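Enquirer: Sequence unavailable; structure follows:
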């Protein structure tokens, strides 16, 4: 049987509404936290969560 775990918010460390198995692979997954109301892009594989840092918008030079 698979080991199931709740994904925890990387910001406030509370439970989210997403549950994953040990063999679940998530890439560029938008994880929403109902507690702190933030949405974070993550990668997840074998319960290892990696937060994807998005570059800030830059103004273009003409």
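Expert: Happy to help now that I have it. Just so we're clear, the structure is a prediction, and the values are computed from it rather than from any experiment.
Enquirer: drop to CA atoms for contacts and neighbour counts, all remaining ones
Expert: Fine.
Enquirer: Tell me who's in contact with residue 17.
Expert: Residues in contact with residue 17 (CA atoms under 8 Å, 6 or more residues apart in numbering) are 6, 7, 33, 34.
Enquirer: Starting from residue 54, give me the distance back to the first one.
Expert: Here the criterion is CA to CA, to the nearest Å. By it, residue 6 lies 24 Å from residue 54.
Enquirer: now the third one
Expert: Distance, residue 33 to residue 54, by CA to CA: 18 Å.
Enquirer: second one coming, line it up with the first:
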């Protein structure tokens, strides 16, 4: 059985509308949170999420 996990918003911590499986590897994924209305770039590998920081222009 594949392990699945909801992606949580890195800003407010609420559950988003996206789920990932153990074999899913999104790179530079724009995650949108419907609760706080923020969009964040993330990378997920082995169900571990990291936030990608963009340098200010």
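Expert: Structure's in. What do you need? Bear in mind the structure is a predicted one, so any value in this text is a computation, not a measurement.
Enquirer: ok, back up a step: for residue 33 and residue 54 of structure 1, work out which one has more neighbours and name it.
Expert: residue 33 (22 against 8; other CA atoms under 10 Å).
Enquirer: can you tell me which residues contact the residue nearest to the more buried one when sequence neighbours are not counted?
Expert: Spatial nearest neighbour of residue 33 of structure 1, excluding adjacent residues (CA to CA, 6 or more residues apart in numbering): residue 16 at 5.4 Å. Residue 16 of structure 1 makes contacts with 6, 7, 8, 9, 31, 32, 33, 34, as judged by CA under 8 Å, 6+ apart.
Enquirer: Just send these back as TSV, with distance to residue 40 of structure 1 too.
Expert: Output for those, formatted as TSV (distance: CA to CA, whole Å):
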residue	distance to residue 40 of structure 1
6	16
7	12
8	11
9	8
31	5
32	7
33	8
34	12
